[in-house]
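quick one: sequence and predicted model below, then my questions.
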Amino acid sequence: MIFPWKKRRAERRCVARKNETLEGNCDLELMIPKHFQCPISLDLMKDPVTLSTGITYDRESIERWIEAGNQTCPVTNQVLKNFDQIPNHSIRKMIQDWCVEKKSYGVERIPTPRIPIIPCEVWEITSKIADATTRKDGKKCQELVGKIRNLARESERNKKCIVENGVGFVLSSSFESFAGDSMEKHEILLKEIVSALTWMFPLGIEGQSKLGSSKSLRCIAWFLKGEDLSIKQHATIVLKELLSNSLLDHQIFVDGLLEIEGVSEALFKILKVPIGPTSTNATLMVIYYVLQSKSSENLASRFVDFGLVSLVLEMLVDGEKSTSEKALGVLESLCNWEEGREMACKNALTMPLLVKKILRVSEMATEFAVSTLWKLCKNVEDESPVIEALGAGVFQKLLVVLQVGCGEKTKEKITELLKLMNHYRDRLDCFDSSTGFKYIQRPY
């Protein structure tokens, strides 16, 4: 006699064994043929190429091998006579046919890869762009710039090849030439060039001098003041890269910007009515670099009048790490001037936010926050900033920064602040808080 529960258990075991057998057969049938596998990654090759040694690899794998500084064939260990990678069309066709055969098992057909661009092709395109620029043929130049952008979209390898072969300089020269001719007439072309330049930095000294010329800067400022949100974002990115990657004295570029009417208003508007995180961060960086220049006092006053101090404080309330760091840098720069310090002291958010951001964002953000506190407490005759900071718990935070470690300049500022705040020992009870020192390690 067979009990029902024993019968059910036996049926379940039988079904399980059957499934295991089917799975095993599937695995067996779907095993990738060895000659379809890349010898480096052991994965199915998507873009098989053959080296001078006759061994075929997946293009991505062998490129990483060569870029790492290796000069030998991974399989034969022979020194490569050249680094040419010849597409193996026969193997690729066989792999694609195999993928079609195994479609019922979920295998997708590998698309036919595009042949990567090579330096001589890039040089040919740049020569045509230079020629079209000389002839002021905007239509032909726009067509060629579009071709460059399309090639870059195909792969990171293409983008790298384009950047390494001087396209940035050629486009910068073209931008300066057409901007000087007529911004309105060549508006679409100039927008195309700016969009392409966003990923072509660094440009080199010659490229930067072309893009930083008065003609180019006026065109970039024109885009900043326009209504096209996409080009405004691209213009801020280009301006930020130009100032941050400058091989020349960026004071030259800043002076050129300051001569253009309406730039400060345009930058403030981009922050006030944000386009996106990328443009916001780029704009904050541009303002920061401008405020670091020797001739930016009048510009700083205009920014304060616009309400930039309050705006960056609002950004700090719930801003992400990158934005908070840049906003603190702008706030610290604005506090170099009396108008900025006065406006910061009047805002109720200033001290709580500065204290909160210490040790909460990054090492650089902490340095900016400490420096801003130092400027507000040292350079304001009123004692209210010190009292507000103490009420927000700054004394304990500064002690922790000293314990954790910081730069020499920051250490000096913290020491001065602690000495200044020590005079208020008898007037405030914030020094006796046991919770404030709870996380400070003892030196013994």
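Good, I have the coordinates.

contacts, neighbours, all on C-alpha from now
OK.

so the residue nearest to residue 251 when sequence neighbours are not counted is in which element?
Computed as Cα to Cα, 6 or more residues apart in numbering, the closest residue to residue 251 that is not its neighbour in sequence is residue 293, at 6.1 Å. Residue 293 belongs to no helix or strand when assigned by DSSP states H and E.

same thing with the one 5 residues further on?
Assigned by DSSP H and E, residue 298 falls within helix 297-306.

what about the residue lying closest to residue 207 once chain neighbours are set aside, neighbour count?
Computed as Cα to Cα, 6+ apart, the closest residue to residue 207 that is not its neighbour in sequence is residue 169, at 4.3 Å. Residues contacting residue 169 under the criterion other Cα atoms under 10 Å number 25.

dump the residue contacts of residue 169.
Counting by Cα atoms under 8 Å, 6 or more residues apart in numbering, residue 169 makes contact with 203, 204, 206, 207, 208, 210.

distance of the third one relative to residue 120?
Here residue 206 is placed at a distance of 22 Å from residue 120 (Cα to Cα, to the nearest Å).

and for the second one?
Between residue 204 and residue 120 the distance, using Cα to Cα, works out to 20 Å.

which one's more surrounded, the two?
Neighbours per residue (other Cα under 10 Å) separate residue 204 from residue 120, with residue 204 holding more: 15 against 10.

quick one, what contacts the residue nearest the centre of the chain?
Most central residue of the chain, judged by C-alpha distance to the mean C-alpha position with Cα atoms, centre = their mean, is residue 278 at 8.0 Å. Residues in contact with residue 278 (Cα under 8 Å, 6+ apart) are residue 233.

mind telling me what element it is part of?
Assessed by DSSP H and E, residue 278 sits inside helix 277-291.

got the angle for that helix vs helix 297-306?
Between helix 277-291 and helix 297-306, the angle comes out at 130 degrees (axes from the mean of the first three to the mean of the last three Cα atoms, to 10 degrees).

how far does helix 277-291 sit from the chain's center?
Offset of helix 277-291 from its chain centre (Cα atoms, centre = their mean, to the nearest Å): 12 Å.

please compare the first structure with the one that follows:
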Amino acid sequence: MAVTPGTFPARKRPPSSSLRLSDSKLTRSLFLLSHELSSLQPLRFILRLNSLCIIRRMKTLAAVLDDLLRFQFVYSHSVQLCFEEMHILMQRAKTLIDDCSHGSQLSLLMHIETVSFHFHELNIDLSTLLDILPVKEFPLTDDVAELVILLRKQCSLSKPSVDPRDDDLRREVIDLIDGIGRQIAPDHSRLRAIFTALGFRDSSSCTNEIERLEDEIQNQIDERSKSMAASLIGLVRYAKYVLHGTSPPPQPEIRRHKSVSEISIPSDFRCPITLELMRDPVVVSTGQTYDRESIELWIQSGHNTCPKTGQTFKHTDLIPNRALKNLIVMWCREQKIPFESSTEGGGQRTGGCTEPCKEAVEFTRMTVSYLINKLSVSSTMDESNSVVHELRSLAKSDSVARVCIAEEGAIPKLVRCVGSEHPALQVNAVTTILNLSILEENKTRIMETDGALNGVIEVLRSGATWEAKANAAATLFSLSGVASYKRRLGRKTRVVKGLVELAKHGPTSSKRDALVAILNLAGERDNVGRFVEGGVVEVAGEAFRELPEEAVAVVEAVVRRGGLMAAAAAFGQIRRLGELLREGAEATRESAAATLVTMCRKGGSEMVGEMAGIPGIERLIWEMIGTGTPRARRKAASLMRYLRRWAAGMDNAGDSHDQAADTQSIVVPTSSRIF
């Protein structure tokens, strides 16, 4: 738990039933808890004296309770109440020390006065309990009775205080941050002294502190606290590199974070439209929750009904579902998945702040400049790999870092690394470009940098590892988010062939990245013919069992936009699509039905006859009419009409209802890939 204002546990009394113990059990429980507290190590760097004071008093109290355990007697009601309150106080003390031990040291330092007061409160409350405790009722020895008197006196004399060394250290850190705001680079010897005093003696301890600060920034409410936390993260990142250098990446290269595509996302966390992890869940007027970007695209496309329920919107206001978003953030943290919220309310969110503070931006810029200069003078592949690995980590952190890395001229240097024969360096370089491409303005920088696009395409075709190929595919997906780039990429034969080959031969995660990129590029009608000629329909059909959602979505998009040629290419997949109607998930069945409707409309009786040969097809269609989503029910009804017309020998072409229904566009999943 973060040790910052507003995050301390409230001083709530536990339920009385949890403390209604027998006299001997209550005394033993108090003794064990006081003994546990007295055996704790005092805080090492910040608030050492405050924690040491509490621990010493717990040792004294443990001696008193140990003496009481030797006797059997009945407590009065007042003694029982005092001991119950003492039990609560000890739990508070343990929680406070634990929080200070495991939380961010810099955040603790910035709130040193508040936390010091919490320690002082413990002393005051212990003094009050000792004042009202009827010690004369206890059969204590004289020596132990004197300990109680001494402990009472010590607590009564306690005053709220901040260790002067802690206060001086806080002022030093604040001066550093203020200096950065004025673009004054910190003196390295001064920086080293501060970080040594905080216990950050190596790269690993700095990394741990960054992770703690990143956890805490999610719990901050006011923008000032978020800005301070962002500045502290920037300070530690900068100090980590200038004081300890870059760390060798793990060998062989191992992803520090999972891809969303590699794990099972809870259904409640998926957007009903894209089936991807929601980054900014919002509630519409029908009470359903969608990802903001997806539902805004749906509404802007002219729809006035809820995609899930089919109800007409009473209004188009989008209400943030903050409770669900917090659950998603917590789940991502547990799964080691980086989480960055999408734009909310029109402002770019960076590191949890609506507008990044200038100190955080300047620290990031200095860090990036240091890394890029080091990359320029690296003499070996391993040295370059270490630096690029750090840039990769930095590029996934937030949008400020992505802007700074691009503006400082990193992309041309990354392009040279992309062509490296060093497998880990190639993976790190192309993944850094992928992370940079998430930012819209960086897409243009990448596309306009000499050799950047060709380098990514070459990795897609002949990369050293499947991971490099998959991340190249994900980069092309990201770049194709710009309509003009989508057309440009689709015209390149190497892109088409590379994606189809990856979808055919790659491992599951790589196939998924290729299929999603193909699906996005197929949104441009001019690109569809090239993918059909490249064999994408057959490749997607082979992936129906392994990746049904992505594969059937590709076939649906290609058949819908590719004309009769695409429908003919998909003829051999009709029976497989029928299997998906029987075995697929809800979204997969809906997409398979939509694909069959388009094929029947474009391909005529031959297509319908092939579909009619699927065992049990009418029963499957009737089941979908009764239990499917609104769109699935409409598609299933169209399929049933085609079957009946075919059975009656009627021409099924030109069904205006189906043509109108098929004008609904396919929603392309948004990218969740950050590495």
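Right, received. Where do you want to start? Here the structure is a predicted model, which is why all the values come from computation and not from measurement.

re the thing from before, what lines up with the residue nearest to residue 251 of structure 1 in structure 2?
In structure 2, the residue paired with residue 293 of structure 1 is residue 524, using TM-score structural alignment.

counting neighbours, what do you get for its match?
Neighbours around residue 524 of structure 2, by other Cα under 10 Å: 18.

and for residue 277 of structure 1?
Residue 277 of structure 1 has 15 neighbouring residues, counting by other Cα under 10 Å.

what's the match for it in structure 2?
In structure 2, the residue paired with residue 277 of structure 1 is residue 508, using TM-score structural alignment.

quick check: that match touching residue 544?
No - using Cα atoms under 8 Å, residue 508 of structure 2 makes no contact with residue 544, being 11.8 Å away.

for residue 85 of structure 1, see how far away the aligned partner of residue 110 of structure 2 in structure 1 is.
Matched by TM-score structural alignment, residue 110 of structure 2 corresponds to residue 51 in structure 1. Distance, residue 51 of structure 1 to residue 85 of structure 1, using Cα to Cα: 5 Å.

same question, residue 426 of structure 1
From residue 426 of structure 1 to residue 85 of structure 1 the distance is 78 Å (Cα to Cα).

between the two, who's got more neighbours?
Ranked by neighbour count (other Cα under 10 Å), residue 426 of structure 1 and residue 85 place residue 85 first, with 17 against 9.

where do the helices sit along the stretch 251-400 of structure 1?
Using DSSP state H, counting those that start in this stretch, the helices of the stretch 251-400 of structure 1 run over residues 263-272, 277-291, 297-306, 308-318, 321-334, 338-346, 350-357, 363-378, 384-391, 394-404.

need these in TSV (columns: distance to residue 98 of structure 1).
Output for the helices of the stretch 251-400 of structure 1, formatted as TSV (distance: least, Cα to Cα, whole Å):
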stretch	distance to residue 98 of structure 1
helix 263-272	53
helix 277-291	44
helix 297-306	65
helix 308-318	53
helix 321-334	47
helix 338-346	68
helix 350-357	58
helix 363-378	54
helix 384-391	70
helix 394-404	60
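
out of the ones you listed, nearest to residue 162 of structure 1?
For residue 162 of structure 1, the closest of these is helix 277-291, at 23.4 Å, according to Cα to Cα.

list the buried residues for the closest one?
The neighbour-count check on helix 277-291 of structure 1 (16 or more other Cα atoms under 10 Å) flags 279-291 as buried.

of these, just say which sits nearest to residue 225 of structure 1.
Of the buried residues of helix 277-291 of structure 1, the one sitting nearest to residue 225 of structure 1 (Cα to Cα) turns out to be residue 283, at 13.1 Å.

chain neighbours aside, what residue packs nearest to the closest one?
Here the residue nearest residue 283 of structure 1, using Cα to Cα, 6+ apart, is residue 236, at 5.9 Å.

separation between the counterpart of that neighbour in structure 2 and residue 506 of structure 2?
In structure 2, the residue matched to residue 236 of structure 1 (TM-score structural alignment) is residue 473. Distance, residue 473 of structure 2 to residue 506 of structure 2, by Cα to Cα: 11 Å.

the more surrounded of the two?
Per other Cα under 10 Å, whichever of residue 473 of structure 2 and residue 506 has more neighbours is residue 473, with 33 against 19.

do I have it right that residue 118 of structure 1 meets residue 161?
Yes - between residue 118 of structure 1 and residue 161 there is a contact under Cα under 8 Å: 7.0 Å.

so for those two, which sits in the more crowded spot?
residue 161 (18 against 13).

now do the more buried one against residue 243 of structure 1, distance only.
In this view, residue 161 of structure 1 and residue 243 of structure 1 are 24 Å apart by Cα to Cα.

contact partners for residue 336 of structure 1?
With Cα under 8 Å, 6+ apart, residue 336 of structure 1 has these contacts: residue 375.

corresponding residue for residue 499 of structure 2 in structure 1?
Taking TM-score structural alignment, the alignment pairs residue 499 of structure 2 with residue 267 from structure 1.

quick check: that match touching residue 281?
No - assessed by Cα under 8 Å, residue 267 of structure 1 is found out of contact with residue 281, at 11.4 Å.

quick one: residues contacting residue 126 of structure 1.
Applying Cα under 8 Å, 6+ apart to residue 126 of structure 1 gives the contacts 167, 170.

so the aligned residue in structure 2 for it, which of the three states?
Mapped onto structure 2 by TM-score structural alignment, residue 126 of structure 1 lines up with residue 368. Counting by DSSP: H, G, I helix; E, B strand; the rest coil, the backbone at residue 368 of structure 2 sits in helix.

for residue 49 of structure 1, pull up the helix or strand it's in.
Short version: residue 49 of structure 1 belongs to strand 48-50, going by DSSP H and E.
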